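Q: okay, sequence plus prediction incoming.
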Amino acid sequence: MNKKKIIANIVKVISWIFVLVFFYWAIKNNMLSHIYEEPDKFLRLLKQHVTIVFVSGLAAIFTAIPLGILLTRPKFRKGEWLFVNIANLGQTIPSLAILALAMGFLGIGIKAAIIALYVFSVLPILQNTIAGLDSVDKQTIDAARGMGFTPVQILWKIEMPQASFFIFAGIRTALVINIGTAALAYLIGGGGLGVWVFTGIQLFDNSFLLSGAIPITILAIAIDYLCRGLEYLVVPKGLRLARKTNG
C-alpha cells in the first residue's frame, strides 16, 4: 500500500471518528428531539425530500446519458460544445436563482423544486458520460469493428461498460449535491427536510436545525454508498482492478 492510500485511509478514519462523536453529542444533548417527538411529520418531510431528489435525479439521468451518447457520435460531435454550455448554465447560475426561475414558471410547490434540481443535475452526468465514452481505447473499438461488431454492439458491449465508472461518478456527484440543495425547496414551498433546517435558523433553535440537517447528511452518505454498490455490480471487474492498481 503506497503512502497516498495510507494517508487517505487515515483521513477517512479521522473523519468518521468526528462524525460519530458529533452524532453522540447531538443525541446526548437531545438535539434530535423533533424526529422522535413528531415521527409522522418527520416521515412526511423525509418523503418529500426523497421524492424531490429521486424524480429530479432520475429525469437528469434519462436525459444526460442518452444525450452524452448522442454527442459522442461522429455525426453529432459538433453540437457537443453547444449542449454542454447550455447544461453548464445549471451550474453557473446560483441554485436560489434557479429555484426562483422555476417558481416563476410553475408557481410555488414541489414541481418547481424538482425542475430546478433537474437543471442543476444534468451537467455532471452529461460531462462524465462524454468523458467516459471519450476515454474508451480507440484500438479496442477498431478491433471490435474488425470482428464484425455493429455500431450498436460496440456501444453496448465495448463503450458503455468501459465508460460506466465515469458515468456512475457523475450520477453519484449529482445525487449527493441534490440531497443538500433540496433543502432549499422549503423557500418555494416544496417541503422536504429543509423545513426544519430553516425553522431552526429562523428560531435560533438547534434541535430543529439538526433534526433536519443530520437526516440530510445521513441520506447523502447512504446514497453515496448505494451508488458505489451499484457501481461495483455494473463496472466490469477488470476495470475495477485496473483502477485500484493505478490508484
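A: Received, thanks.

Q: for the rest of this, base every contact and every neighbour count on C-alpha atoms.
A: Noted.

Q: the residue nearest the centre of the chain - nearest residue in space that isn't next to it in sequence?
A: Nearest to the mean C-alpha position of the chain, by Cα atoms, centre = their mean, lies residue 175 at 1.9 Å. Once flanking residues are discounted, residue 175 sits nearest to residue 57: 6.2 Å by Cα to Cα, 6 or more residues apart in numbering.

Q: how much space separates that neighbour from residue 36?
A: Relative to residue 36, residue 57 is positioned 29 Å away (Cα to Cα, to the nearest Å).

Q: tell me which element the residue nearest to residue 175 falls in.
A: Here residue 57 sits within helix 39-71, counting by DSSP states H and E.

Q: next secondary structure after that helix?
A: On the C-terminal side of helix 39-71, the nearest following helix or strand under DSSP H and E is helix 80-92.

Q: from the middle of its chain, how far away would that following helix be?
A: Centroid displacement of helix 80-92 relative to its chain, using Cα atoms, centre = their mean, to the nearest Å, is 17 Å.

Q: go on, stretch 227-247?
A: Here stretch 227-247 is found 18 Å from its chain centre; the criterion is Cα atoms, centre = their mean.

Q: ok, residues contacting it?
A: Contact with stretch 227-247 is made by 161-162, 164-165, 168, 171-172, as judged by Cα atoms under 8 Å, 6 or more residues apart in numbering.

Q: can you check stretch 60-71 too?
A: 76-80, 118-119, 121-123, 125-127, 129-130, 133, 167, 171.

Q: redo that, cut-off 6 Å
A: By Cα atoms under 6 Å, 6 or more residues apart in numbering, the residues outside stretch 60-71 that reach it are 77, 80, 118, 121-122, 125-126, 129-130.

Q: okay if I get those residues as JSON lines plus distance to residue 149?
A: Converted to JSON lines, the contacts of stretch 60-71 look like this (distance: Cα to Cα, whole Å):
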{"residue": "77", "distance to residue 149": "22"}
{"residue": "80", "distance to residue 149": "26"}
{"residue": "118", "distance to residue 149": "35"}
{"residue": "121", "distance to residue 149": "34"}
{"residue": "122", "distance to residue 149": "31"}
{"residue": "125", "distance to residue 149": "27"}
{"residue": "126", "distance to residue 149": "26"}
{"residue": "129", "distance to residue 149": "22"}
{"residue": "130", "distance to residue 149": "22"}
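
Q: please compare the first structure with the one that follows:
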Amino acid sequence: MNLFADAFAWLADPANWSGAGSIPQRLGEHLWVSAVVLVIAAVIALPVGAWVGHTGRGREPAVMLSGGLRALPTLGVLTLFGTWLGIGLQAPVIALVILAIPPLLAGAYAGFESVDRRTIDAARAMGMRELQIVGKVELPLGLPIVVGGIRSATLQIIATATLAAYIADEGLGRFIFSGLKTRDYAEMLGGSILVILLALVVDGLFALAQRLVVPAGVRATRARELRSGPARSRTAVGQPITEGNQQ
C-alpha cells in the first residue's frame, strides 16, 4: 500500500505537472503517437476489410493475415526496426501500425459481413449501384462493429505505445522506463496509472460512439422487440387433473 501511496503522491506533486518532461507533455506525446498510428493503420486496413466484407473474396487470407500479425511480439518487432532505423519514432510507429492492423481489418470485414444479404439484394433490386450499397446500406448497418474494431485497436495502441519510450523519448512510457532505470517505483507506478486512466477514458468514449452510430431505425426496431417480447409460457404446478375420471 505504501507503493500506491507514493505513486499517488508522485501524481499529485505539482512539479510533475509543469516544465519539460511533465505529465501534460508526455500525455500529449502519447496521444499524438497513438493518433498517427491509428490513422495510418486505418488507411491500410479499413478499405481492405470493407472490400473483403462486401465482395466475400479474400476472407481466408485476411483471417490468416490478422492471426499472423497478432502473433508477432511487439517488443521484438520494435527492436528489429529500431536496429534498422535507429533512435526516433519511425520504429515505434511501424511496430504499432503492425499491431493495430488486425483488429481494424477484422472489425471492418465483420461489420460488412454482418449485414443481412437480403437487405443488400433488395438494394440491388431497387437499382442501387455497388458504391451506393456500400455507402448507404452496408456501412451504416455495419458501422457499430467497425467502430468496435477501431475501439479495440485504439486501446491496444494506447497500451503498447508505452514501448515508444524504449527507443524514442516520447509518451507516458518515459515515466515507466525512467523509473525502472532509477528504481523510482513511485514514478513507474504513477506512469502506469496514467496509461490505465487514459485507456479507460478512451474506451468509454468509444463505447458511447458505438451506441450513437447505431442507425435510428435499428434502435427503434430493437426497442419495439424489447417492449413486445415473447409471452412467458405458463407451467402447470402440481398434478394434472383429468376431467371425468375423478373418483
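A: Nice, I can see it. All values derive from a computational prediction rather than experimental measurement.

Q: any chance of a markdown table for the contacts of stretch 227-247 of structure 1, columns distance to residue 226 of structure 1, secondary structure and neighbour count?
A: A markdown table is the format used below for these (distance: Cα to Cα, whole Å; DSSP: H, G, I helix; E, B strand; the rest coil; neighbours: other Cα atoms under 10 Å):
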| residue | distance to residue 226 of structure 1 | secondary structure | neighbour count |
| --- | --- | --- | --- |
| 161 | 19 | helix | 18 |
| 162 | 20 | helix | 21 |
| 164 | 15 | helix | 20 |
| 165 | 14 | helix | 22 |
| 168 | 11 | helix | 22 |
| 171 | 11 | helix | 26 |
| 172 | 9 | helix | 23 |
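
Q: where do the helices sit along structure 1?
A: Per DSSP state H, structure 1 carries helices over the ranges 3-28, 33-37, 39-71, 80-92, 95-106, 110-134, 138-146, 151-154, 160-181, 194-203, 206-234, 237-246.

Q: need the ones you listed in JSON lines with distance to residue 188 of structure 1, can you?
A: Shown next, in JSON lines, are the helices of structure 1 (distance: least, Cα to Cα, whole Å):
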{"stretch": "helix 3-28", "distance to residue 188 of structure 1": "29"}
{"stretch": "helix 33-37", "distance to residue 188 of structure 1": "23"}
{"stretch": "helix 39-71", "distance to residue 188 of structure 1": "13"}
{"stretch": "helix 80-92", "distance to residue 188 of structure 1": "18"}
{"stretch": "helix 95-106", "distance to residue 188 of structure 1": "7"}
{"stretch": "helix 110-134", "distance to residue 188 of structure 1": "7"}
{"stretch": "helix 138-146", "distance to residue 188 of structure 1": "48"}
{"stretch": "helix 151-154", "distance to residue 188 of structure 1": "44"}
{"stretch": "helix 160-181", "distance to residue 188 of structure 1": "13"}
{"stretch": "helix 194-203", "distance to residue 188 of structure 1": "11"}
{"stretch": "helix 206-234", "distance to residue 188 of structure 1": "17"}
{"stretch": "helix 237-246", "distance to residue 188 of structure 1": "42"}
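
Q: okay, the ones you listed, which one's buried deepest?
A: Highest mean neighbour count among those (mean count of other Cα atoms under 10 Å): helix 110-134, with a mean of 25.

Q: so where in structure 2 does it end up aligned?
A: Aligned by TM-score structural alignment, helix 110-134 of structure 1 corresponds to residues 89-113 of structure 2.

Q: list the contacts for residue 112 of structure 2?
A: So residue 112 of structure 2 contacts 53-54, 138, 142 (Cα under 6 Å, 6+ apart).

Q: could you do residue 87 of structure 2 as well?
A: 167-168.

Q: and it, how close does it get to residue 21 of structure 2?
A: Residue 87 of structure 2 is 18 Å from residue 21 of structure 2, by Cα to Cα.

Q: kindly report the same for residue 113 of structure 2.
A: 46 Å.

Q: just residue 156 of structure 2 next, same as before
A: Residue 156 of structure 2 is 24 Å from residue 21 of structure 2, by Cα to Cα.

Q: quick one on the thing from earlier: next, the angle helix 110-134 makes with the helix holding residue 57 of structure 1.
A: 40 degrees (axes from the mean of the first three to the mean of the last three Cα atoms, to 10 degrees).

Q: for residue 173 of structure 1, give its distance to residue 156 of structure 1.
A: 23 Å.

Q: can you check residue 127 of structure 1 too?
A: According to Cα to Cα, residue 127 of structure 1 and residue 156 of structure 1 sit 19 Å apart.

Q: what of residue 185 of structure 1?
A: Residue 185 of structure 1 is 37 Å from residue 156 of structure 1, by Cα to Cα.

Q: if we can go back for a sec, may I ask which two of the contacts of residue 112 of structure 2 are separated the most?
A: For the contacts of residue 112 of structure 2, the farthest-apart pair by Cα to Cα is 54 and 142; their separation is 10.8 Å.

Q: so what does residue 151 of structure 2 match up with in structure 1?
A: Aligned counterpart of residue 151 of structure 2 in structure 1: residue 172 (TM-score structural alignment).

Q: let me fix that, I meant to ask about residue 78 of structure 2.
A: Using TM-score structural alignment to pair residues, one finds that residue 78 of structure 2 aligns to residue 99 in structure 1.

Q: and residue 210 of structure 2, by the same measure?
A: Using TM-score structural alignment, the partner of residue 210 of structure 2 in structure 1 is residue 231.

Q: so how far is the helix holding residue 57 of structure 1 from its chain's centroid?
A: 9 Å.

Q: got the angle between that helix and helix 80-92?
A: Using the same axes, to 10 degrees: helix 39-71 of structure 1 against helix 80-92 is 160 degrees.

Q: tally of neighbours for the counterpart of residue 159 of structure 1 in structure 2?
A: Under the alignment (TM-score structural alignment), residue 159 of structure 1 pairs with residue 138 in structure 2. Using other Cα atoms under 10 Å, residue 138 of structure 2 has 24 neighbouring residues.
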